[in-house]
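S.K.: here is my input, please return the structure:
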Amino acid sequence: MCAKNILWIMCDQLRFDYLSCAGHPYLQTPNIDALANRGVRFSRAYVQSPICGPSRMSFYTGRYVRSHGSTWNGVPLRVGEPTLGDHLSEIGVRTALIGKTHMRADTEGMARLGIDPESLIGVQVAQCGFEPYERDDGLHPDGPYAPDPAYDDYLRDRGFGGSNPWEQWANSAQGEDGDILSGWLLAHADKPARVPEAHSETAYMTNRAMAFIREAKADGRPWCAHLSYIKPHWPYIVPAPYHDMYGANQVVPVVRSGREKENPHPLYASYMEERFSRVFARPGVRERVIPAYMGLIRQIDDHVGRLAAFLEEEGLTDSTMIVFTSDHGDYLGDHWLGEKELFHEVSVKIPLIVVDPSRDADATRGTVTDALVEAIDLAPTFLDAFGGKAKPHVLEGRSLLPLLRGSPDWTRRAVISEYDYSQRRARVDHDVPVADCRMTMVFDGRWKLVHVEGMRPMLYDLESDPEEFVDLGDDPACEAERARLLGLMFAWARNPANRITMSEEQIAAAYDTELDANILIGYWDEAEVDAARKARGDAE
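M.R.: Predicted coordinates:
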């Protein structure tokens, strides 16, 4: 049985452990938990890069960063790179975006090929293959990704005016004297956003998703709706009543140790000195920011509940696969860091819940699997769920349907994640050429190795050190593990997915067809050709 529709919900910067179904002791997420009870929760899901743009490009292409080439935020996804939207449109699925992609279009490549950005093809190329039902990447109105989003007009039409309503209303608070207090500043995270909750980004995008689903249902075609929430990504500010729903006494203890500062890896040392890391090391900052982060998640959970009720009202629950995930995590002060970008679990591991409506998935409902899965697995999963033919020569991930439907024959030896630090201070601190600013993580479920070009590796044993405090990257006793993991990484690196225009089946079918095409290479005379033709006929 194939799904008729897919609702793919992605949060931005949501940690894997900030859900009640994942064990958070204070944060309640009953509606997301309900999805977990109806489907499968993946406890070891990893992104292909711990930063927005490259991670999302891997989600949308089903390919590793080394393959699609969009290595950092703002690096365009090249023209011609096949995406989920391309694969699904081939089988008649309407694939729409509602929210964020963080994609930069390859405008130079489009110009070189004579592609009009306003044409149907131009829009698809510029939008990761999605129909941009509502694209909104935040950072209004000056951000490079969505320069004039409809959300600003929506706010102005409701009396929330100004040159930048997104910032001045949805992401700012108001002081006692009427001053606008920027939500960018962490000091204001405990205050409510000026915008009423019903007109906040999360509420607005939920409404737009329901509008699309209603329209798509009337259209009658199968659909994939990518609802991509901008939160709980910074600015860390949330409208009432969510702004004070949680307090400092509900902030879980920070996960960091003085041992991490004793002779740290040079790259790690540089990241601890980034402004976004130093601020989270200051007393009281986590207690101010994390309650807002929790409030943003609780708000998302309430809107997930709205969506679930809406699907039920529309009679779509039994025909719609629902996927809930995030593009990466957030350090929030753990390991002396802010933001994301390195490879500790809180940064590179994500929540992933999949509700498969098929009866074949009944046996796994409400279960948790510890299978190693990757963000690139979603694109082939969606293609598989819609009954499309697999494309392993293009899609480097693997369909999760066997796991969702109880197959024991699904294993992965290790997960891979990549990061380009060329736009961070570590490059300058250590005088590294831009081309060499590469890190690659390989994790086999216990041992996590980070290969750093031109420097020693980092190594963690998550069995004996689940908090990842002890870097064994130069420990002589761990040389065998380092060599083994490097072997896994090099085996992965030796198999780049560059031949995407011809499948293995097509190549196999083309074997020994020269004679059929009257290409007579290596034959001596006509008699030899006739004998070869006769032999082929006999073989047939």
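
S.K.: all contacts plus neighbour counts: C-alpha atoms, from now on.
M.R.: OK.

S.K.: what helices and strands are in contact with the helix ranked longest in the chain?
M.R.: What stands out as the longest helix in the chain, according to DSSP state H, is helix 285-313. Judged by 3 or more CA pairs under 8 Å, 6 or more residues apart in numbering; DSSP states H and E, the packing partners of helix 285-313 are helix 30-38, helix 201-219, strand 223-232.

S.K.: please convert these to CSV, extending it with mean neighbour count and distance to residue 51.
M.R.: Shown next, in CSV, are the helices and strands packed on helix 285-313 (neighbours: other CA atoms under 10 Å; distance: least, CA to CA, whole Å):
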stretch, mean neighbour count, distance to residue 51
helix 30-38, 20, 23
helix 201-219, 18, 21
strand 223-232, 25, 14
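
S.K.: want to throw the ones you listed into CSV with distance to residue 118?
M.R.: Shown next, in CSV, are the helices and strands packed on helix 285-313 (distance: least, CA to CA, whole Å):
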stretch, distance to residue 118
helix 30-38, 38
helix 201-219, 22
strand 223-232, 22
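
S.K.: one more, so I can put them side by side:
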Amino acid sequence: MTRTPKNLLIIMSDEHNPKMLGCAGHPIVETPNLDRLAARGTRFRSAYCTSPVCIPARASFAVGKYIHQMGYADNADAYDGVVPSWHHKLRERGHRVVSIGKLHFREEGEDHGFSDEVIPMHIIEGKGDLMGLVRSDLPVRKGAYKMANLAGPGESQYTFYDREITARAQVWLREAAARHDDKPWVLFVSFVAPHFPLTAPPEHFYKYYDRDLPLPKLYARHERPDHPYLVDYRSSFNYDDYFDAAKLKKALAGYYGLCSFLDENIGKVLQALSDAGLADDTRVLYTSDHGDNLGTRGMWGKSTMFEEAAGVPLIMAGPDIPAGKVIDTPASHVDAYPFILEAVGVDEPALRDGFPGVSLNDLAGGEKPSRNVLVEYHGMGSATGAFMIRHKQYKYIYYVDYPPQLFDLAADPEEIRDLAPEPTSAAVLNECHQRLLAICDPVAVDNKVRQRQAELLEANGGRDLVIQRGDLGFSPPPGAAIVFD
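M.R.: You can find the predicted model right below:
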């Protein structure tokens, strides 16, 4: 189908668990603006990031390739603009491409491909999370206490930053957009919520705190799965050591409240788009860089292959996009790359050669590609490389140094029962592994990433100095104080 070139508004959040949406059926979280966006557009029910941690996920979204194809594999190896992005390619063809908010690229002064970067948030000191380079005898994160202790009502560095992002986006749509009408523009608005600290504005926090909240799934210690990869993560990112019943409730209410705060800000941006008379000439894409475990299985943060962390919300709406449609075919962030090019009218076949994505337009139109979507993880809190593919109803997770996992998402959507140890799963495991090998050689990829990490670790003084430098807990927004723990 030929689509008329239109403007494109991309909204990205940070660490938004895909289940935490009203339109996804969550019984508690209220997201009316995103629900309305989904109702007038298409929502992808099985969408995934390419790596469940900020820097690789955001680099991959920019470049349109998987981690093993491009590098930028962990939170100490940020995108530097060397590998061309869709930002570069659209700007080169005369399109205005503007970012407002979090990018988490290496540093200002580099050419990341945008026409303008407005109040960008990049990694700390151009180095990021150096502790993630330590992949053996994993250090315990000293900043883990912040997850529990900062949860509650109020404002944080991040909520103030998101308010400023919202304001700048509204101003750009009302004032600057009209000055760039010669070719379709792309505005990339990138929020931090609901990433912790789990400090939510009171009007959103108490909406959830003043009611009974169920415990996270498999939260009790005797319920938690003991796969060694998960034990490694819980031991290094020992967030849950600082929780009691009272702090747990505050954390849940804080995260839910930040989801509603995010939704409020998205509503303001979408209203500005409408008030500026641009809604009929602009497509909208919403997603998050990755999800959040939110206490499930005793884990907080990201870094796992479960739906809560590796899955992402993915909604698109606007001209020529089917309304009220929900797509079950697995989708990936790499599928955004061809969609973005198409959305603004760039249809040069050469720009898609060598790229793994299937356009979201094609998936929304009913295409069911034979490919398998891939998620990789090589970063903080992991002693081994992890690779996940979706094949039919199955999720297959391969660990280079640990036993695999296998889940039947049709029969077990909450991923309670790992089928991998069962003898009857041998054929499915073999089929899934062969399909993974058709995408990449996981052992070779793991070796290459570890070599790069060893080089970066040595360049930054070695293991002891990196651990002594400490852990931020979360990256500071522009102008905020830097405090290592």
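
S.K.: that older thread, how about the longest helix of the first structure, which residues of the second structure does it hit?
M.R.: Mapping helix 285-313 of the first structure onto the second structure (TM-score structural alignment) gives residues 247-275.

S.K.: mind listing what's buried in that stretch?
M.R.: Burial within stretch 247-275 of the second structure, assessed by neighbour count using 16 or more other CA atoms under 10 Å, is assigned to 247-274.

S.K.: just stretch 450-470 of the second structure next, same as before
M.R.: Buried residues in stretch 450-470 of the second structure (16+ other CA under 10 Å): 450, 453, 454, 456, 457, 462, 463, 466, 467, 470.

S.K.: quick check: the farthest pair among the residues you listed?
M.R.: The span of those, defined through CA to CA, is set by 450 and 470 at 20.8 Å.

S.K.: what's residue 4 of the second structure aligned with over in the first structure?
M.R.: Superposed on the first structure with TM-score structural alignment, residue 4 of the second structure falls opposite residue 2.

S.K.: for that match, list the residues it contacts.
M.R.: 358, 385, 386, 387 (CA atoms under 8 Å, 6 or more residues apart in numbering).

S.K.: can you tell me which of those residues end up in helices?
M.R.: Filtering the contacts of residue 2 of the first structure for helices - DSSP H - leaves residue 385.

S.K.: could you tell me where stretch 415-424 of the second structure falls in the first structure?
M.R.: Aligned by TM-score structural alignment, stretch 415-424 of the second structure corresponds to residues 468-477 of the first structure.

S.K.: distance between the ends of the matching stretch?
M.R.: In terms of CA to CA, to the nearest Å, the two terminal residues of stretch 468-477 of the first structure are separated by 17 Å.

S.K.: give the buried residues for that stretch.
M.R.: Of the residues in stretch 468-477 of the first structure, those buried (16+ other CA under 10 Å) are 468, 469, 470, 471, 472, 473.

S.K.: which of those residues fall in helices?
M.R.: Per DSSP H, the subset of those in helices is empty.

S.K.: separation between the counterpart of residue 53 of the second structure in the first structure and residue 342 of the first structure?
M.R.: Aligning on TM-score structural alignment places residue 53 of the second structure opposite residue 51 in the first structure. Note on residue 51 of the first structure: its distance to residue 342 of the first structure, by CA to CA, is 9 Å.

S.K.: equivalent analysis for residue 86 of the first structure, please.
M.R.: 31 Å.

S.K.: those two: which is more packed in?
M.R.: residue 342 (24 against 19; other CA atoms under 10 Å).

S.K.: for that one, what are its contacts?
M.R.: Shown in contact with residue 342 of the first structure (CA under 8 Å, 6+ apart): 50, 348, 419.

S.K.: which ones among these lie within strands?
M.R.: residue 419 (DSSP state E).

S.K.: just put the contacts of residue 342 of the first structure in CSV and tack on distance to residue 111 of the first structure and neighbour count.
M.R.: Shown next, in CSV, are the contacts of residue 342 of the first structure (distance: CA to CA, whole Å; neighbours: other CA atoms under 10 Å):
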residue, distance to residue 111 of the first structure, neighbour count
50, 31, 31
348, 35, 28
419, 29, 24
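
S.K.: what is the nearest of the contacts of residue 342 of the first structure to residue 227 of the first structure?
M.R.: Checking the contacts of residue 342 of the first structure one by one against residue 227 of the first structure (CA to CA), the nearest turns out to be residue 50, at 20.1 Å.

S.K.: for the closest one, which non-adjacent residue is spatially closest?
M.R.: Distances taken as CA to CA, 6 or more residues apart in numbering put residue 341 closest to residue 50 of the first structure, at 4.7 Å, once the chain neighbours are dropped.

S.K.: pull the number of nearby residues for that neighbour.
M.R.: 22.

S.K.: the second structure: which residue goes with that one?
M.R.: Looks like residue 341 of the first structure aligns to residue 303 there (TM-score structural alignment).

S.K.: secondary structure class for that match?
M.R.: Under DSSP: H, G, I helix; E, B strand; the rest coil, residue 303 of the second structure falls in the coil class.

S.K.: show me the helices in the stretch 351-500 of the first structure, by range?
M.R.: With helices called from DSSP state H, counting those that start in this stretch, the stretch 351-500 of the first structure shows them at 378-385, 401-404, 425-429, 479-493.
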